[in-house]
Structure formats: structure tokens, C-alpha cells
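A.B. asks: Sequence first, then the predicted structure:
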Amino acid sequence: MKRNVRHLVLAGLLLLPMGATAAPATAPLAMSGLAGAASINRTAPPSGEDPDNLVGEFIKYFKKYEDSATRVEAILALEDVEDAGVVRVLVPVLKLEDKDVVQAAVRVLSGFKTSEPIEAFLVALEEEKKEPTRLGLLRALAAGRYGGADKSLEKCLKDRRSWRVRRAGVLALAAGPSEGAAELIVKLAGDREPAVRCAVLDSLAERGSGLVLEPAAAGLDDAVWQVRASAISALARVRRTNSVPLLIAQMAREEGRLAADVAAALESLTGRAFGQRRELWERFWETYKERYEIPTDEELAKLLAAKKARAEEYSPPGAVSYHGISTPSRSILFVIDVSGSMENMVVEREKFAEGGYPSMQRLDIVKTELARTIERLEPYVKFNVIAFATKIEHWKKRQQKANALGRSSAADWVRNLEAIGGNSKETYSAVGLAGAANLEGGKTNTYGALMAALGIDPDPKSPRTGDYQIELDTIFFLSDGRPSTGQYIDSADILREFTAANATCKVVLHTIAIGEFRKQFMKDLAKANGGSFVDLGR
């Protein structure tokens, strides 16, 4: 029976994107002599025990396996083997190019419960020099939340050659149990790499550390918008009165999505719902600043309860709205599904009866709405459109100004889109003209489309082929079905990989679903990436 490699990797434990935390597999061990020790799990096998000689069998057979699925299965066979030999045989695996194999190795390395393999793991982290291997070890450290790694992590934080190692070190520290983590993390607040500066702010804010306030205030002046976004978010999450005037002043310097981020941060600090009306914020602060206190969580909840009722009154002019999701962004990408199933008719026709659509075909509905949205864009907005089925097609190679020419060209391009390999093409296939039907071309390459949206080519084996400092800050992603082709098909894999890639890009992803399929994946995508989800219906 053919094995699904990704289900093997994900069975029992979904590996989180770098920087997310999992339930601790272990705390640091008292008997190891490591800092912050805790007791051993007495139900685990005795340290050093490999009664079935699985490590020896792995050494004998792994190099003979050529297919990814068998390699993953062989690695996962080492789960629950509490032996330092597991570390010795899996550390070299971390430098391989097969991401599924590496993912499996990270999973096993993050699951130790006894002192011997954990100590061997920490020694490997201390001694390793190669970037891919160090990154894999740091991912495992973050997922396993092993203690006693401060010395090794300090070494990673000082790595001048690789910003990825420094960033991974920050995230591993933030995920772990070290009481001194915040003090170590904040030292990199002025790192030369923007992604590291973002990781510092995000990690300190996640821990609720007051040490984030000073670098966040400085980050408001950063030249890179992603760092400013992290700074704004940090001031909103670690709530202090002194942050209110800083954010009010910042509102005058931001536009588009970041101006909305500032308004949201102020609302989370104060419970007031003045949106992007800076004059109202200034008037509010001038009145209350001498005696103002940040509301408690209960008080804030009450203040925000009425926020939606006043939202439209304070919404910014020129906001873009697509299928009910509004954004003030000035750099937008629309990603639209043109796979074969988009040729199907909607079931709940009454929902769309007043829309003036050419037909009740799913694609006709979404094309019409997208063309209308494009035609309403303000000239200062930059935008692009991607259509995807099995392959990915861009309207333009880069973001375009929404001037008269751009709007007309894009709207015409969208209106001329057709579903690829749909039901109407099956007649060709039935009479032997499969090529004309192009049914293979009409599958749903969700992973490829999402990564292309970030400027990342999903085909190369390199973990990153794009620049995370992108101009784009907001994506609208519309699809009518489950992923069916591409490098990753399993929805959990796609969620993990896209969210990990977007951790440095910091793009807001809004998702829109139409049709009859399980839509939890689309909800999870939006939630994990700061966006909203809309279900248009069946």
C-alpha cells in the first residue's frame, strides 16, 4: 500500500511553525545538572534503553531507502527510543534537502523525556556548525521546550554568518522554560537583520515581558514596515499607559494597513473605537492623559463590546472591500481559484440572485465581484492578481498602480478568466481527447498559489527562494475546494508551511470560500495569518 508521507509526519503531533510553542515534552532535568531542572518522567523507558536495537537497524537500512515515505517511516520508528544514539543518527538527517524527512527528524528529536538523549541533543547543538543542521536542532529545541540550553543558544544568538540561526535562537529561547530568556532575547533588539528584530519584538510580546517596551518604541521609527508592524503589535499586547501617546503620534506617520494596525492597537489599549480618526485620539488623550489608567481586561471587554456598532462611523476613507472584508491596505494581492470545480453552479442561488451576475456559475460570481472591486480601487493603491489551478498565472509580474489603465487592464483580464478542466471539458475526455479536456490542469494547487503570493517559488528545494521584505501587505485568497495537487496537498502541511514562511513577511491573509467543501482549513489559514474568513455559501 502506498504510504502518505505527510500523514506519517503529522500523526500524533503537528509540528508547529518556527516560533510557535507546543506543550512541553519535558522540562529540564534535575539529575542532568542543567539549569532550571525538573523531575524525569518515571513512566518513560530507562535512559539509554533501546531493547529492540532500532538505532542499529536504522544505521543498517536507512541509507538504502530512496523514497521519501520509507525514509520518514524509518525515522518515526525511533520515536519513544530514549537513547543518545537516536541523536547521533538523526542529526546528520537535518541537512538533507527533503523537507518531509527533515520534518520527521525534528519531530523525533523534540520528543525526548529522559536525561541521556536530551544531554546528547544539547551537546550536538553546542558543537554543530552547519546552518541547515543548526536550524533543524533549534526547531526541535523550540518544539520540545528543553531547558538547559541557554549557553548553546547564546552562541547561536552571536552567529554573525547566519541571521536565520540568530532568529531561530530567539524563537527557541522564547519557547523554552528559561527564566532569563527575555534578558538574552532583548540583546538582539538592534540586530542588523529586520527579521531578527521582528522576532525579538514578537517573542518578548508573546512572553508579556516589559522589556519589549523600549525596543518597540524605537521600532516605530524603523525603515522596514515589517519591524514597525511588530513594534505596533508589541505595544498593543504588553499594555502600558505610556504607549498610548506613542501610538497616537505614530498614526500620523503611517498609512494603509499599518495605520489600521495603529488604530487597532490603540483600541486594545483603551477600549475606545475612534478608528483612524487621529484628531479624536488626540482630543481624547489631551483630556485624560493626566489621570488615565489602562483598563483591566474586564473593563476592556465591556468597552470593546460596543466597538462594532461604531466601526463604520470611524472607518477610513478609501478602504477596499472584497466580499464583505474591508482593508485600508495600499498594497493588495487578489488570488483567485480557476480550477475545474469553479465551473459548477452555486446551490444557494437565492443568496446571489440580486448580484447581477452573468450566470450562477461560481467563477462568474467571483470574477464579477473581483472586477467590480478592482474598478473601485483608489489610484494610490497598488495591486496584482493571481489565478491558479494546477499552474499559477499572474496578471503582472509585480504590484501595479491602480490608475485608470491598470484598473481597466486588470478588470478585463479577470473577466476573461475561464475554469480549467471543468465539467464542460469532460466530454472531450470521454471520447479520448484528455489533452483537450486538460483535466490534469484543472486541479487545485493551493500551496503553490499561496507561496507564489509571497514571491516564493515552491518548486526549488531551498527552504526560501524569496525576499521576505516585500511591498505587499494584504492578500485576499478565494477558493472553492480542497487542495488536490502541488508539493503539499494535506491542509495541515499547507497551513504549517505558509504560516512559517509568512512569519517574516507579515502579510495579512483574508480567505474567502465558495462551494461545498470542509472550510475549516480556510478559517485556520486566516486566523493564523491575521486575517478574516468569509463563507459565501454553497
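C.D. replies: Good, I have the coordinates.
A.B. asks: all contacts plus neighbour counts: C-alpha atoms, from now on.
C.D. replies: OK.
A.B. asks: sec struct for residue 235, please.
C.D. replies: helix (DSSP: H, G, I helix; E, B strand; the rest coil).
A.B. asks: For residue 389, see how far away it is.
C.D. replies: Distance of residue 235 to residue 389, given as Cα to Cα, to the nearest Å: 41 Å.
A.B. asks: Use this one as the comparison:
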Amino acid sequence: MAKPAPNKVRIRSKSLIKVLVISLLAHVAILLTIGGVVIFSAATQDSVEFEAPTAIPEQPPQVPIQIKINSNPTPPKKVIAAPAVSVIDISDIEVPTISQNSRVAFGTGELGGNWSTIEAKMPDIDFFGVKTSSQSIVFVMDISGSMIGDERGPEGFKIVADEILKVLQSMSDNGSQTKFNIIGFAGGVETLSGSVREINEATIQRTKNWLRRMDPAKALKRDQTFDSIDWNKYQDGLHAGTRTDLALKKAFSMNPEQIILLSDGEPTGVSVDEILMLTAKLQEKQPNPVKINTISYRSKDGRSFMNALASRNSGEYLAVE
């Protein structure tokens, strides 16, 4: 058999190589195209998947709550319906007058189950503005001749006497249980009674007569003045001097709860300091401290003493102009 020519073999080999190269390049192009599409799709998906999430507002930290359990729980309150209120005409109803010592009843608990009474004490003594209440009181009045002199005038003591009678009558009208006595003092001491007495019409009338006898103005005759009288000689010196110390001793001996002292001047016979010391000693002997109220009567003399006496004995000082 005859062999092919060498030129023909070479031509076939070159053609085959070209086909192979073209085929390879076509495959590479296809692979590159497919790879690019895949890479582009993956990149686009990653950008979507890895977008930053929407910010969520931060919640404040929760505070722990402590719950206490009451071992004795309070029972629920009972609600009671109020009854219907009707209007009542009280124009014709007499309301009783409240006295100085009145008792008031009140209820506590549901519907006022527990009833109690309290006693309301109101001042039943108002003497020249000194307002007080007491189970027993002694009025200590200056009866010296100066009580009708200078600014006080001939009616000076009578004004004081009328004030005492007005207080006693008011206490009697209000049913006061206070017991009283009156001491008049000048160079000595005069007393209405030996001890404190109940207030009634009989004792008020007796007081009126006694005060009339104690008035230094009875020494005045026609055209006479305070300065024209020798008080040391008139009625054996009944209206001469101002022995406040003797009056206080007598008042303490009656064991009162309170004393009201009225005077128009400085004490005589002893010093102010001696009287203050005397009063302190008298207080020590009492089962309970005695309250001393003082009144300066239309005079600037003795005011510092009267003020000191009241302040040291839990009392009130007042000046009557």
C-alpha cells in the first residue's frame, strides 16, 4: 500500500491544532463569563446580607421591686352610707347657755361605740383684765390712804370694790364652784373671813358691806383732800402704810390655788428683796405652788416689784392706768 505524502500530514496537524486552540479559547471565554456572573451575584447578595441592622433604642435598666408581705393585713374599711339629711327649722329651739365649767360627751369607734366626757374649763374670773380659773382664790387689796390720792381720786378704792363685786356676781350667776376670800392691807391686815368661802348671794352681800367699811374715802369730809388727813391717827392707822409682806403671809395661810394682789405703790416696812425671799419660803411649805397675779393700780410706783412677784410665782402682771 502506498504511504501518504508528508505535506498532507503536516496540513492536517495544523488544522487540528487550530481547532483545539479555538475550542479551548471558547471554553475559557465561557468559563470566564459564567464566573463573572457568579462572582457578581455573590457580591450583590453579600452587600444585602451584611447591611447594618436598624438601631434599637436602649431600654433603661429595670429597678428591682421589693414586695413586703404584711403578716397582719388591715381589714378592708367598711363603707356606711350616710342617711338622708332633712332640713329642720331650729329658730324656735332654745339652746342652753354654756357655763364656765361645761362637760362635753363624744364617741369613738364605729358609730361612736365608746363614749367619754371631758370637762372644758373656761376662765370664770376676769378682774381688771386678769383672766383665770381656780378652785380657790384670795383677793389681796391695798386699802392704804393713797388708794384715793393723786390719779386715783376719791373714787379710787370704790372702783376696785365695784370690780370685785362684779366678778363675784358673775361667778355666782354662772354657777361657779370657786371659793374666795378678801384681804385688805395697809399698816396691818384685815380679812373678810377666816378662810375661803363659797360664792352665793349671802357672801356677796357680806362682801359689799365689808368693802364699804374698808374704803379710805370714808375719812374724807366736805372740802377735805387726801393730803389733809393724818392717816396714822385715823382709825388707829388702819389705812397707813403698805405692808405687802403681812398680807401675803395671811393669804398663804388660807392655802388658796391663786392670789390676786392689787396695790398702788412700793411696799413699806420691809424691802422688795425680803418680800420675794419670803414668798419663796412660803411656796416651799405649800403642797402645790400658789399662782400669784399682780396688778399695779393707777400708779407707776412699785411696778418692777409687782412684775417680779408675778413672774417668780407663775402669775400674770397687769398695770391699770
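C.D. replies: That came through fine. No experiment lies behind these values; they were computed from the predicted model shown.
A.B. asks: all strands in the stretch 1-150 of structure 2, in order from the N-terminus.
C.D. replies: Under the criterion DSSP state E, counting those that start in this stretch, strands of the stretch 1-150 of structure 2 are mapped to 101-108, 114-121, 125-127, 130-132, 136-142.
A.B. asks: right, and the helix or strand after the host helix or strand of residue 166 of structure 1?
C.D. replies: Using DSSP states H and E, residue 166 of structure 1 falls within helix 163-175. From helix 163-175 of structure 1 onward toward the C-terminus, using DSSP H and E, the following helix or strand is helix 181-185.
A.B. asks: how about the helix or strand immediately after that next one in the chain, which residues of structure 2 does it hit?
C.D. replies: Following helix 181-185 of structure 1 in sequence order, the next helix or strand is helix 194-206 (DSSP H and E). Per TM-score structural alignment, helix 194-206 of structure 1 has no counterpart in structure 2.
A.B. asks: re earlier: how about the strands of the stretch 1-150 of structure 2, which one is nearest residue 45 of structure 2?
C.D. replies: With Cα to Cα as the criterion, residue 45 of structure 2 lies closest to strand 101-108 of those, at 83.4 Å.
A.B. asks: sorry, back to before: what span of structure 2 is the helix holding residue 166 of structure 1 aligned with?
C.D. replies: Under TM-score structural alignment, helix 163-175 of structure 1 corresponds to no residues of structure 2.
A.B. asks: Stretch 394-401 of structure 1 now?
C.D. replies: Under TM-score structural alignment, the match for stretch 394-401 of structure 1 is residues 191-198.
A.B. asks: distance between the ends of the matching stretch?
C.D. replies: 15 Å.
A.B. asks: how far is it from where the chain is centred?
C.D. replies: Averaging C-alpha positions (Cα atoms, centre = their mean, to the nearest Å) puts stretch 191-198 of structure 2 38 Å from its chain's average.
A.B. asks: Residue 147 of structure 2 pairs with which position in structure 1?
C.D. replies: Aligned by TM-score structural alignment, residue 147 of structure 2 pairs with residue 342 of structure 1.
A.B. asks: so what's that match up against?
C.D. replies: Residue 342 of structure 1 is in contact with 361-363, 419, 422, 480, counting by Cα atoms under 8 Å, 6 or more residues apart in numbering.
A.B. asks: do residue 402 of structure 1 as well
C.D. replies: Residue 402 of structure 1 touches 374, 377-383, counting by Cα under 8 Å, 6+ apart.
A.B. asks: at 6 Å instead, please
C.D. replies: 379, 381-382 (Cα atoms under 6 Å, 6 or more residues apart in numbering).
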